[in-house]
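Student: sequence first, then the predicted structure:
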Amino acid sequence: MNQNQRFLSLDVFRGLTVACMILVNTPGSWAKVYGPLLHAKWHGCTPTDLVFPFFLFAVGNAMSFAMKKFNTMSNGAVVGKILKRTALIFAIGLFLNWFPFVKYDSEGNFVLKSLETLRIMGVLQRIALCYGIGALLIHFLKPKGALIVTCIFLLGYWAILWFLGGNDPYSLEGHIGLQVDLAILGESHMYRGEGLPFEPEGLLSTLPSVGNVVFGFLVGQYVQQNRHAKGMLLKLVMAGSILIVLGILWGTVFPINKKIWTSSYTLYTVGIATLLLSILIYLVEMRGWRRGTYFFEVFGKNPLFIYVMSGVVVKLYFLFRIGEKNENLYSWLYNHVFQPVFGDYPGSLLFGIFHVLLLWLLGWWMDKKRIYVRV
C-alpha cells in the first residue's frame, strides 16, 4: 500500500455499512421482513445489529487519519473543532427527528409537529456523542489512555447495571438506563417503539458505544503504522478473533444486547468489524481488487449526508396520501407496485434495495460533481 494512497478499503467498509443501514431501515412492510434484516427482539445479535456499531467503528477508523492535523493545533482549537462537529451532527439528528415539521391530525389536516414531543436522541445523536467523547479522550490521553478509559467504561457500565438495575438488570424494565433517560430526557422526548418510553440510543448506554469508536481508531492507527510490516494482517485477524471470543464469553454473564448496548456487544461487534476490515484491506489494498468496489465507495465518500437523505426521503413519503384508502406514498408503493409484482417478502426486500439504488444515484452524481459534504 502506498503511504499517500487513499485508504480505499475504509471507504468500501463505510459504504457497505451505509448501504446496509438504508436497506434495513426501508423495508416495504415491517410485517414482511426476512429474519436477518430485523434487530434481535432483545438479547442476541442478528446481521442487522452489526450495522450501527460498524458505522461507529468506521467513524473511529476515519478519525485515525483526520486527527493527525490536530498535532499542529492548540488544545483550545482542537476542543473547539471537536465540540463544533459534535454539536453539528447532534443538531442534524434533531432536525431529522423533527422533519418534515408537520403531520396529519385526526381529521386529516396538516398541523405543526410539537417540540414538546420531539425525540432528543437518535442514531446521529449517538454518533455525535461517541465521536466527541472518543476524540477528546484520544487527543488528551493519547491512544493508550483512551483505551484504558474505554475499558473503565465497559466494566463500569456492567457494574452500574448489575448493582443498580434491581432483580433483572438486563431487562427492558430493569435497565437502569431507562430511569436515567426518563429523569434527564423526559418521557415525552423518548422513543416509543418498545411499547413504553425507552431510548435505544440512551445516555447511559452511550458509554460502552464509545468503545466502538476508540477501537476503530486503534485499528486504523495500527494499520497505518504497520502497513508494510510482515504479519500485520495476521495480527489484525487474531485481534478481531480474540475480541469476538471475549465478547461471547462475557455474553454468558452480561448478555450481548444492542438495545442496551452491553459491553459484551461492544467487544463482539468490534471483533467482527476488525475481521471484515481485514478482509477488505487484503483484497483492496494488498491484492488491488477493484471489481465492484466503486458501488460502495460512492456511499463511503458522503456517508452522513446520504444517510440523512435516506431519512428525509422516507419522511417525505408519509406527507403524501393517495387513493380512496388515503394511503401514504410509502405504503402505496409497496402495496401497489412491489408486493403485487414480487410478492410479500421478496417485494419488501426489493423495496429496500430500490431505495439503496436510489440513494446510490444521488451519491454517484455527487461524486461525479466532486461534491463531498464534510461535517
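Tutor: Thanks, I have the structure now.

Student: switch to C-alpha atoms for all contacts and neighbour counts from now on
Tutor: OK.

Student: centroid residue for this protein?
Tutor: Note on the chain: the residue nearest the mean C-alpha position is Phe52, at 2.9 Å, using CA atoms, centre = their mean.

Student: so who does that residue touch?
Tutor: Shown in contact with Phe52 (CA atoms under 8 Å, 6 or more residues apart in numbering): Thr17, Met21.

Student: do you know how far it is from Ser64?
Tutor: In this view, Phe52 and Ser64 are 19 Å apart by CA to CA, to the nearest Å.

Student: can you check Ile248 too?
Tutor: Distance of Ile248 to Ser64, given as CA to CA: 27 Å.

Student: same thing with Phe351?
Tutor: 36 Å.

Student: same check, this time on Cys45
Tutor: As for Cys45, its distance to Ser64 is 28 Å (criterion: CA to CA).

Student: what do you get for Val270?
Tutor: Distance from Val270 to Ser64, by CA to CA: 16 Å.

Student: ok, these two, which is more surrounded?
Tutor: It is Val270, of Val270 and Ser64, that has more neighbours when counted by other CA atoms under 10 Å, with 30 against 22.

Student: next up, identify which helix or strand the more buried one is on.
Tutor: helix 263-280 (DSSP states H and E).

Student: same for that helix, what does it pack against?
Tutor: Other elements packing on helix 263-280 under the criterion 3 or more CA pairs under 8 Å, 6 or more residues apart in numbering; DSSP states H and E are helix 8-25, helix 51-66, helix 123-164, helix 206-225, helix 232-251.

Student: okay, pairing it with this:
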Amino acid sequence: MSSTLNNRLISLDAMRGFTIAGMVIVNDPGSWSHVYAPLLHAKWNGATPTDLVFPFFLFIVGVSIALAYQKRLDQQVDKGPLVKKIFIRSLKIFALGIFLWLWPKFDFGHIRWAGVLPRISLVFLACALLFLYTDWKQQLKISIGILVGYWIIMAYIPIPGIGAPDLSVPEKNWANFIDYKILPGVLWQKTWDPEGILSTFPAIVSGITGMLIGRIILDTKDEFKKLSWVFFWGWAMLGLGNILGWFFPINKHIWTSSYVLYTSGLAALSLAAFILIVDILSIKKWTQIGRVFGANAITSYVLAGMLTLVFYRDIFGDSGLNDMFMETMTGIGFSPKLASLSYAIIYMFIIYIPAYILYKKKIFIKV
C-alpha cells in the first residue's frame, strides 16, 4: 500500500474523521425543532443516514484494532501488558462518557451509565480481547452466534409479563425489559436505552466485522485483490442485512442483527472507496478534515460535547448563541431547517480549529 503511516491507513484515518464530523453535525443542530429528516434517527424500524454514523465508528474501531495489534502479535510480545493497556483505555473512554453526561452540573444523583462513549469502550474492550485470544474463524463463529442468538431472543422468546415480543413497538422486546429491570441510573428513553445492556452484544459484532475486514487488509498484499475483497464482503453484508431485515427489522435503537450487517456492509463499501481514492490513487487533499478529526477522534467528540456549554446554553441572556443565530438567519430569509443545518456545520468547524492545531503540532491525544 503506497500511503501508510506507522501501520495506519490514511484512508482509515480520513474515514474515522469524517465519521466524527458527521457525529458533531447530527448531534448539534441550531434547533431540534427544525432538522432535515436524513439528519434525524429513524423513529423506530428503518434507518436514515444518521443511523449509519455510530456503527461506522464501531466498524472503524474494529479495523483499527486489527491494524494496531497484529504487528505486536507477530512479534510475539507478552499479552499481559497489552491486556492491561486495553482495560485502562476502555475505562478511560467509559469515564469520559460519564463525564460528558455530568458536564457541567455534575449531578451525581442522575447518572446515565449507558451512552455513546460507554458503548465504544465496551466494544473496544471485547473486540481487542477477542483479537488477542481468538483467530478470525473463531471471531466469525462468535459473530454468527451472537447475531442468530440475538434474533431468536428478540423475536421469538416470550417476555415475562408481556408475552410474545412485538418488534413494531419499543416497549415489547427483551432489550427494553432488561434495561428497565437491571440498568441503573437514567435511561435515555425513560424505560429503555438505545445503548443498553442486551443491544451491546450485537454492537460488539459491528466491531468484529471491522476486525475481519482489517484481517483482509493485512493479509492481502495485492492492492487490486485487497480492494476487491473488501468491496465484495461489503456488498455481501449489505445484501444479507437487507434480506434478514424482512424477518428481523433494521433498527438502530435495539441494534438488530440485520442492522449490524446492513451498516457494516455500507461501512466496508465506504472503506473500499476511501482505500481506492486515498491510498491507491493518492488523492488526499479533500480528506484533510477527515484526517484532522481522525487523528484525535475521541478528543474531538468530547470537545464537541463540552463546548455546548458556550454555544447552546443561555449564558448570554434569555437565549443561547444557537437561538440568536436561528433568529438572525430566519429573519433574513433562510428556512428554519437550513439555518439549523448551517449552525451545525459552523459548530463542526469550530471544533475543527483546536483539532487542526493539535494535528499541525503533531499532538495526538491517546485516550
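Tutor: Ah, there it is. Computed from a predicted model, the values in this text were never measured in an experiment.

Student: that older thread, what's the helix holding Val270 of structure 1 in contact with?
Tutor: Here helix 263-280 of structure 1 makes contact (CA under 8 Å, 6+ apart) with 9-10, 12-13, 50, 53-54, 57, 154-155, 157-158, 208-209, 211-212, 215-216, 219, 233, 236-237, 239-248, 250-251, 254-258.

Student: export the helices and strands packed on helix 263-280 of structure 1 to CSV and tack on distance to Asn328 of structure 1?
Tutor: Below are these laid out as CSV (distance: least, CA to CA, whole Å):
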stretch, distance to Asn328 of structure 1
helix 8-25, 17
helix 51-66, 28
helix 123-164, 25
helix 206-225, 34
helix 232-251, 42
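
Student: of all the ones you listed, which one is nearest Pro36 of structure 1?
Tutor: Each of those has some distance to Pro36 of structure 1 by CA to CA; the shortest is helix 8-25, at 9.4 Å.

Student: how big's the offset between the closest one and structure 2?
Tutor: Aligned to structure 2 and superposed, helix 8-25 of structure 1 gives a mean residue distance of 0.6 Å (mean CA distance after the TM-score superposition for structure 1).

Student: which part of structure 2 matches that helix?
Tutor: Counting by TM-score structural alignment, helix 8-25 of structure 1 pairs with residues 10-27 of structure 2.

Student: how far away is Met112 of structure 1 from Leu118 of structure 1?
Tutor: If you look again at residue 112 of structure 1, you'll see it is Leu, not Met. From Leu112 of structure 1 to Leu118 of structure 1 the distance is 12 Å (CA to CA).

Student: and stretch 329-344 of structure 2, how far out from the chain middle?
Tutor: Distance, stretch centre to chain centre, for stretch 329-344 of structure 2: 28 Å (CA atoms, centre = their mean, to the nearest Å).

Student: can you point out the buried residues in it?
Tutor: Met329, Pro336, Lys337, Leu338, Ala339, Ser340, Leu341, Ser342, Tyr343, Ala344 (16 or more other CA atoms under 10 Å).

Student: same question for stretch 299-308 of structure 2.
Tutor: Across stretch 299-308 of structure 2, burial judged by 16+ other CA under 10 Å covers Thr299, Ser300, Tyr301, Val302, Leu303, Ala304, Gly305, Met306, Thr308.

Student: sorry, back to before: got the angle between the helix holding Val270 of structure 1 and helix 123-164?
Tutor: Interaxial angle of helix 263-280 of structure 1 relative to helix 123-164 (axes from the mean of the first three to the mean of the last three CA atoms, to 10 degrees): 140 degrees.

Student: against structure 2, where does helix 263-280 of structure 1 fall?
Tutor: Using TM-score structural alignment, the residues of structure 2 aligned to helix 263-280 of structure 1 are 257-274.

Student: likewise stretch 137-150 of structure 1?
Tutor: Using TM-score structural alignment, stretch 137-150 of structure 1 lines up with residues 130-143 of structure 2.

Student: now do the end-to-end distance for the matching stretch.
Tutor: OK, stretch 130-143 of structure 2 end separation, CA to CA: 11 Å.

Student: which other residues reach it?
Tutor: Residues contacting stretch 130-143 of structure 2 (CA under 8 Å, 6+ apart): Ile65, Ala66, Tyr69, Leu73, Lys79, Val205, Ile208, Met211, Leu212, Arg215.

Student: my read: Ile280 of structure 2 touches Met1, true?
Tutor: Yes: Ile280 of structure 2 is in contact with Met1 according to CA atoms under 8 Å; the separation is 7.1 Å.

Student: common neighbours of these two, please.
Tutor: Jointly contacting Ile280 of structure 2 and Met1 under the rule CA under 8 Å, 6+ apart are Glu223.

Student: more neighbours: which of those two?
Tutor: Under the neighbour definition other CA under 10 Å, Ile280 of structure 2 and Met1 were set side by side, and Ile280 has more, 16 against 12.

Student: quick one: that one and Tyr343 of structure 2, what's the gap?
Tutor: To Tyr343 of structure 2, Ile280 of structure 2 is 35 Å away according to CA to CA.

Student: roughly how far out does stretch 48-59 of structure 2 sit from the chain middle?
Tutor: With CA atoms, centre = their mean, you get 5 Å for stretch 48-59 of structure 2.

Student: same check on stretch 221-240 of structure 1?
Tutor: Put simply, stretch 221-240 of structure 1 sits 25 Å off its chain's centre (CA atoms, centre = their mean).

Student: any buried residues in it, and which?
Tutor: Gln221, Val223, Arg227, Leu233, Leu236, Val237, Ala239, Gly240.

Student: next: stretch 129-142 of structure 2.
Tutor: In terms of neighbour count (16+ other CA under 10 Å), stretch 129-142 of structure 2 has its buried residues at Leu129, Leu130, Phe131, Leu132, Trp136, Gln139, Leu140, Ile142.

Student: thinking again about what came up before, who has more neighbours, Leu112 and Leu118 of structure 1?
Tutor: Per other CA under 10 Å, whichever of Leu112 of structure 1 and Leu118 has more neighbours is Leu118, with 16 against 12.

Student: excluding sequence neighbours, find me the nearest residue to the aligned residue in structure 2 for that one.
Tutor: Here Leu118 of structure 1 is matched to Ile111 in structure 2, going by TM-score structural alignment. Closest residue to Ile111 of structure 2 apart from its sequence neighbours, by CA to CA, 6 or more residues apart in numbering: Gly185 at 5.3 Å.

Student: was I right about that neighbour contacting Phe108?
Tutor: No: applying CA under 8 Å as the test, Gly185 of structure 2 and Phe108 come out as separate, 9.8 Å apart.

Student: what residue in structure 1 is paired with Leu96 of structure 2?
Tutor: Superposed on structure 1 with TM-score structural alignment, Leu96 of structure 2 falls opposite Ile92.

Student: its match: neighbour count?
Tutor: Neighbours of Ile92 of structure 1 using other CA under 10 Å come to 18.
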